[in-house]
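Student: Take a look and give me a structure for this.
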Amino acid sequence: MSDEQDPDREDDMSPTATNPSEGEEADGAGAEHRPDTEDDEDDDLEALDGDGFDRVVAQARAQAAEPADEGEYDPELDGELDPNRGERPYTVEEAGIRSKVGWGRSPIVSAAVVVVGLFLLAATWSDFRYFLRSLQSEPRDLGLVSDIYVDGEFVERYDNTWVVLEGDPDVQHAARMQGREGWIGFMRLIEADASLFVAIPRATQNVDNEFPGRFEGRMRRIDEVPQWEKLQTFFNAEELIDIVDLEPAAVVAAVAGGTNKAALAGGGEVELGANDRLRVVVAQSAAMVQLGRTTWPTREAADQIIGVLGKPWAFVEKRDTVWVYAVELGSSGGANANVELYQQLTRALNNGEDLASADPKVGGLVLPRRATYLLDFKDLTASGAELSFTYGDNTAGTGWQVDPSTQQLEPVALRDGRLTVPTADIVAVRTERPLAADPDGYLLMVDQHPRDVWPSAVMFGAVFGVVLLNGWALAAALRRRRDQLADA
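Tutor: So this is what the prediction gives:
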């Protein structure tokens, strides 16, 4: 049954007739218009057989090795890679730089060489700087240590300078170390506390510690020398101390005012700690008289001659060579006494002669008497014109005073274990300041001439040249990389 609405459907569903002649004609027509690709590929493969393959490879290599024309620029290749090179061609300027600095070196290698070179330059810089001092005709004369070290610091920097300097070495605290060329002695110069040391070459380990006090050589920061840690350990173990003179009146005023700041005798100010040890020097009003036991063999004879002075006296002790007495001088003694007074009293004992003999057993001698007391700053108290402190373990005499009731000279008695002295008789107050080796100080390397460090100077120059070349190569490589990224 057919569908009336679709009359063509029946024809479409009928079997399709095939005509062999028509099919062959169609195939023939297709063959005439189809490209002969299979034959071309076969021809190319046949061309590579035998010597053909080698010839093609040689042509490709020759084409790749053919240099581009100098200065040639193709706008069509701008921003693209050169098909012959795999990259854009070098310009004339780039080709010249590449031939000079070895542009082919890896930037990583250049960077590593620069970093290592900078460390070597830093290590040899001080020697190179001192080597330049060889241009000087003579060392710089710094004078005395006190001229360059003022108020606890140096007036200027002296790193790697060739100098000559005068100072007093502390021979009691000297260190010895063995160096590459022999023994070296290390001592501090007293005027600079523990901030200036000298290194003196020694022929042997044991030599006499006798030095002229004038030193010539190289000034270096002490913490830069190889022996610094050993020197610091040694001198700190020595427990070095410095005696600082204070103004007695300033100390009394500080105690009375309840402060801990006192003026220094040489100028400036110091802050005292509660446990700081002080040395208080007192000029006692009583003089010390020594009577030779050859001239006055008995105590009675000595008592008789001491009476000619007409002043209160007291027997102190008997020694092997002399009799010792104390004679009160009153207001004429103590800090106000002068040398002429003691000479007059001495002449009275020796029948008008200043000194009867160099032998202490012969004649008499009148001397001022001073006592030094050790105490803590916190233990001082001031009241009016007197200063009081705990006597403690002191061995110096307490002094003498006239007993109003007997008019006899008697030792000053302690009151509750404390000694009271007139502030007018205090002639000096000193404090002990501990010293530690200063890492910012200097070491004067005696007899080291600027020319002695020439090997380090040569190394510095060679390393500097290598660093400069590798830095140039690294910069060129980075610029080339930047240009490649810009052209991409």
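
Student: For the rest of this, base every contact and every neighbour count on C-alpha atoms.
Tutor: OK.

Student: what helices or strands is the one helix or strand Trp125 maps to leaning on?
Tutor: In this structure, Trp125 sits in helix 107-131 according to DSSP states H and E. In this structure, helix 107-131 packs against helix 454-487, with contacts taken as 3 or more Cα pairs under 8 Å, 6 or more residues apart in numbering; DSSP states H and E.

Student: tell me the angle the helix it packs on makes with helix 107-131.
Tutor: 150 degrees (axes from the mean of the first three to the mean of the last three Cα atoms, to 10 degrees).

Student: Can you point out the buried residues in helix 454-487?
Tutor: Within helix 454-487, the residues that count as buried by 16 or more other Cα atoms under 10 Å are 454, 456-457, 459-460, 463-464, 467, 469-477.

Student: what do you get for stretch 10-30?
Tutor: Residues of stretch 10-30 include none that count as buried (16+ other Cα under 10 Å).

Student: cool, stretch 181-188 as well?
Tutor: 183-188.

Student: Please provide the structure for the following sequence as well, for comparison with the first:
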Amino acid sequence: MSDPKDPEREDGPAAAPMSDAPAADLGADLGGETEVDEDFDDDLDIDAAVAQATADRPFTQEEAGLRTRVGWGRSPIVAGAVIIIGLFLLVKTWSDFVYFLRVFQGEPRDLGRVTDIYDAGEFSESFDNEWVHIEGDPDVQHAARMQSREGWIGFMRLIESDAAVLVAVPRETQTANNEFPGEFTGRMRRLDATPHWEKLQIFFTAEGIIDTIDLQPASVIESVAAEPGQAIAAKTTSDGEATVGPGEQVRIVARRSYGIAQLGRDTWKTQADAEAAIAATGLPWAFMEKRAMVWAFAVEVGPDAEVEVFQRLTRALNGGDDLVGADPKKGALVLPRRTTYIVDAGDLQLTPKGLTFSYGNNQAETGWQVSGEGSAATLVANELDKGRLAVPVAEIEGIRLERALEINPKGYLISSDQHPKDTWPSAVMFIAVLGVVGLNGWALVANLRRREDNEPTAA
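Tutor: Purely as a prediction, here's the structure:
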């Protein structure tokens, strides 16, 4: 049996014998004329053949990519993603771009003092993202400090605006002095739109700043008489308006019709000696207390007594001298008397005796009133009526509202020394991104139009 791999294997089909016929004359065939069917173009349409060959075959990955780049332009997915990211960047840089355009103003807008644009808790107009110059007194006692990439920044509120206008002033060091000229120039933005808003809110809440509003006593009394127990709508001493809720506390300051006479214990050794000296004035009086260095008496001087009344009494007790010396244990001194009471606004009531309220935990004396007539007249302490104290309307000198300040998110922060030209990087970015978004938007629209044109129409 022979090896199948043997080249000389005999089994299998016989090899074709070498032909003895003469070789074909290729040169003659190539050089001669070749007959071509004149109807070749009619019998074979090349374009149709290619289309038929590829009709049922999907594009390869390379062909699809080439078709996308050549036929459709930029991929619609990429263009859409670029547009979305670009719109986000445009929104982020829009305010900086607008502020950059303020450079064409030439100079900042002069707003005058804070009180010219802010009154009774309201701004006269919107000043968002403006380049301004403003005057105001900064509250250096409640200043916040934050560190930035360029250094330290000090944040202060302008006192006349409560907590509605703050200024940010660059500082070289954390311990820089707090002396400011009271004039600030820079960029004015809404507080809640600044990157410092949350930290400033936490700081001023922790500081517990108290805003003091002085109300006109007559206006408060009129409101209480009209609607007792309700919110008080009153005018302020600066001719503004304020609304005091029933649960808010007010401080009532009464200038009493009596003064306090202090008689030094070195000059008057006993209480009896001091009482004899007070009785010699011929005015109603009452002994108050024995203090470490003086005897204290209440002496009736009448409502709204002038300074001369107290000076005259002081001279009478000192034998004609204004003051015996700096030592309070020697000689006498007569001073006006004021008492202060903290009460709930909704607890105020108006009666024939005056403005009444629950005495509660107040520490000031209830006051003194004249009892009797002529030389027998004396001062007796006011008594509470069912826990309520009455203060004569004529003796009420002031009513003060003390309200915790809350930073106003719709207020403004003035970034001192920030010029419009300082925001040029954001302006350049805005223009560049706007161009990129525009080009991709054009490419996306062109792509959609091509697709519409290439869609087959219904027969």
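
Student: Provide the TM-score value for the superposition.
Tutor: Scored against TM-score structural alignment, normalised by the length of structure 2, the superposed chains reach a TM-score of 0.74; 390 aligned residues with a Cα RMSD of 3.4 Å.

Student: export the buried residues of stretch 181-188 of structure 1 to a markdown table and tack on distance to Ile148 of structure 1?
Tutor: A markdown table is the format used below for the buried residues of stretch 181-188 of structure 1 (distance: Cα to Cα, whole Å):
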| residue | distance to Ile148 of structure 1 |
| --- | --- |
| Trp183 | 29 |
| Ile184 | 25 |
| Gly185 | 23 |
| Phe186 | 20 |
| Met187 | 18 |
| Arg188 | 15 |
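
Student: Tell me the counterpart of Ala305 of structure 2 in structure 1.
Tutor: Counting by TM-score structural alignment, Ala305 of structure 2 lines up with Ala337 in structure 1.

Student: show me what contacts that match?
Tutor: Residues near Ala337 of structure 1 by Cα atoms under 8 Å, 6 or more residues apart in numbering: none.

Student: Check the gap between it and Gly417 of structure 1 for me.
Tutor: Ala337 of structure 1 is 29 Å from Gly417 of structure 1, where distance means Cα to Cα, to the nearest Å.

Student: you'd agree Gly346 of structure 2 is in a helix?
Tutor: Yes - note on Gly346 of structure 2: a helix contains this position according to DSSP: H, G, I helix; E, B strand; the rest coil.

Student: okay but it is in contact with Gly247, surely?
Tutor: Yes - Gly346 of structure 2 lies in contact with Gly247 (Cα atoms under 8 Å); the separation is 6.2 Å.

Student: In terms of neighbours, single out the busier of these two.
Tutor: Gly346 (21 against 14; other Cα atoms under 10 Å).

Student: Now which residue in structure 1 aligns to that one?
Tutor: Mapped onto structure 1 by TM-score structural alignment, Gly346 of structure 2 lines up with Lys378.

Student: Which residue range of structure 2 does stretch 178-186 of structure 1 align onto?
Tutor: Against structure 2, stretch 178-186 of structure 1 falls on residues 147-155 (TM-score structural alignment).

Student: now that stretch, how far from the centre of its chain.
Tutor: 18 Å (Cα atoms, centre = their mean, to the nearest Å).

Student: what's the span of it from first residue to last?
Tutor: Start-to-end span of stretch 147-155 of structure 2 (Cα to Cα) is 11 Å.

Student: same deal with stretch 346-363 of structure 1?
Tutor: Counting by Cα to Cα, you get 9 Å between the two ends of stretch 346-363 of structure 1.

Student: Pull up the aligned stretch in structure 2 for the helix or strand that the helix holding Trp125 of structure 1 is followed by.
Tutor: Later in the chain than helix 107-131 of structure 1, the nearest helix or strand by DSSP H and E is strand 140-144. Using TM-score structural alignment, the residues of structure 2 aligned to strand 140-144 of structure 1 are 109-113.

Student: what's the matching stretch in contact with?
Tutor: By Cα under 8 Å, 6+ apart, stretch 109-113 of structure 2 touches 117, 130-136.
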